[in-house]
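In: Give me a 3D structure for the following:
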Amino acid sequence: MRLILLGPPGAGKGTQAQHLVQAHGIVQLSTGDMLRAAVKAGTPVGLEAKEIMARGDLVPDAVVVAIVADRIGEPDAAKGFILDGFPRTVPQAEALDRMLAERGLALDAVVELKVDEQALLERVEKRVREMTARGEPLRADDNPEALKTRLAAYRAQTAPLSAYYETKGMLRTIDGMAPIGAVSAAIDAVLKTAAGESRSTPAAVR
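Out: Just a heads-up that it's a prediction; the model follows:
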């Protein structure tokens, strides 16, 4: 099973990814972790990324895709994977599609967690109040203003992926505002449907 989880910051992607890892025995692949591992291992593409980051430049899509390609070729990814933090843009998604096709692979589904942004902001505000009242330290980015900035970046860069994958008949949309267990059950249901479709005629499911 190879899939992508989409959704804005605070949608619960991390929680649901862990559920899928445990339920299906697949691996969660974080772009940041893969970059750091490639640099540490001194792979050719890792060394290239190291030089780019040392200059303070953004790692280009081609290098990130090459690192993803190396990682999914490792034994623990043979049963499948969840991509975390990649793709972030439509050009990255197109590059990912080309790389998978070259390997004779394809994504099984793209699951989008739909959430209410105002509810997310209220959730953060409540958490900040509660942590402050308990005297607990706050992360620098754990505040409504930081979340607003991240949500704006998501809308501008990553939200267009929904339409991209919908045209391919791969997008499955879940209500991310439901309780965690209900979201997990809904994801399991659409993945079961996707698995059935992959053995028959592909079709769009919303």
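In: Going by C-alpha atoms from here, please, whenever you check contacts or count neighbours.
Out: OK.
In: which one is the most centrally placed residue in the chain nearest to, not counting chain neighbours?
Out: Geometric centre of the chain, nearest residue: residue 84, 3.2 Å, by CA atoms, centre = their mean. Among residues not flanking residue 84 along the chain, residue 30 sits closest, at 4.7 Å (CA to CA, 6 or more residues apart in numbering).
In: hang on, that neighbour packs against residue 72?
Out: No - the criterion here is CA atoms under 8 Å, and residue 30 misses it with residue 72 at 11.5 Å.
In: quick one on the thing from earlier: which ones are touching the residue nearest to the centre of the chain?
Out: Contacts for residue 84 (CA atoms under 8 Å, 6 or more residues apart in numbering) come out as 4, 5, 28, 29, 30, 31.
In: Now intersect these with the strands, please.
Out: 4, 5, 28, 29, 30 (DSSP state E).
In: Narrow those residues to just the buried residues.
Out: Among the ones in strands among the contacts of residue 84, the ones that count as buried by 16 or more other CA atoms under 10 Å are 4, 5, 28, 29.
In: To compare with the earlier structure, here is another sequence to fold:
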Amino acid sequence: MRLVLLGPPGAGKGTQAQRLVDRHNIVQLSTGDMLRAAVQAGTPIGLQAKAVMESGGLVSDEIVIGIIADRIAEPDAKNGFILDGFPRTVAQAEALDRLLEEKGLELDAVVELVVDQDKLVNRILNRAAEAQAKGEAVRKDDDPEVFKTRLEAYNRDTSIVAPYYHKKGQLQRIDGMKPIHEVSSSLDEVLGK
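Out: Predicted structure coming up:
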């Protein structure tokens, strides 16, 4: 199973991805984690990424696609993968299409978790309060101001990826405002098609 999960920060992508990882024996691929791992491993593409990151620049789509290409070739990705946080732009979506085509692969699903963005801030505040009540550290990105900045960046840069996949007939939308188990059930229905 090869899947792209789309949606704004706080929509529940990470929660649903982890559930799918456990249930289907696939891997969740986070571009940030992959970049750090490639840099640490000293791979050729990781060395390119390191040079860019050390200079304070943004890693190019070409480098990110190269890291994804390397990562999906690893044995643990044979059963499939979930891309979470990628693609962030239409150019990245097009590059991903080319990469998969070159490897003779295709996406099984592109799922967007649709949420009421006004209610997301409350969701994030509740998540932070629950973490504090349990004595856990509050995620840095759960700070309301940081979250609002991330949401603005999503609306400006990333929200256009869903229409790209919709035009291709690949996009499935799920109500991400429902309780977690209902979102999971809806996701199972979509993936069962």
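In: any idea how far the closest residue to residue 61 of the first structure other than its chain neighbours lies from residue 119 of the first structure?
Out: Closest residue to residue 61 of the first structure apart from its sequence neighbours, by CA to CA, 6+ apart: residue 92 at 6.1 Å. To residue 119 of the first structure, residue 92 of the first structure is 29 Å away according to CA to CA, to the nearest Å.
In: can you map out the strands along the first structure?
Out: Along the first structure, the segments classed as strands by DSSP E run 2-6, 27-30, 81-84, 109-114, 171-175.
In: Would you convert those strands into TSV that also reports distance to residue 97 of the first structure?
Out: TSV is the format used below for the strands of the first structure (distance: least, CA to CA, whole Å):
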stretch	distance to residue 97 of the first structure
strand 2-6	12
strand 27-30	16
strand 81-84	13
strand 109-114	13
strand 171-175	15
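In: How about residue 164 of the first structure, nearest residue that isn't a chain neighbour?
Out: In space, residue 164 of the first structure comes closest to residue 90 once its chain neighbours are excluded; the distance is 7.0 Å by CA to CA, 6+ apart.
In: and which of the ones in strands among the contacts of residue 84 of the first structure is nearest to residue 106 of the first structure?
Out: Residue 106 of the first structure lies nearest to residue 4 out of those, by CA to CA, at 11.3 Å.
In: any idea how far that closest one lies from residue 183 of the first structure?
Out: For residue 4 of the first structure, the distance to residue 183 of the first structure (CA to CA) stands at 15 Å.
In: same deal with residue 121 of the first structure?
Out: 20 Å.
In: before we move on, what about residue 143 of the first structure?
Out: 25 Å.
In: Give the buried residues for stretch 99-109 of the second structure.
Out: The neighbour-count check on stretch 99-109 of the second structure (16+ other CA under 10 Å) flags 99, 106, 107, 109 as buried.
In: Which parts of the first structure are helices?
Out: 13-24, 31-41, 44-54, 61-72, 90-102, 117-134, 144-153, 160-167, 180-198 (DSSP state H).
In: how about a markdown table for those helices, with distance to residue 80 of the first structure added?
Out: Shown next, in a markdown table, are the helices of the first structure (distance: least, CA to CA, whole Å):
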| stretch | distance to residue 80 of the first structure |
| --- | --- |
| helix 13-24 | 9 |
| helix 31-41 | 16 |
| helix 44-54 | 22 |
| helix 61-72 | 8 |
| helix 90-102 | 13 |
| helix 117-134 | 30 |
| helix 144-153 | 29 |
| helix 160-167 | 19 |
| helix 180-198 | 13 |
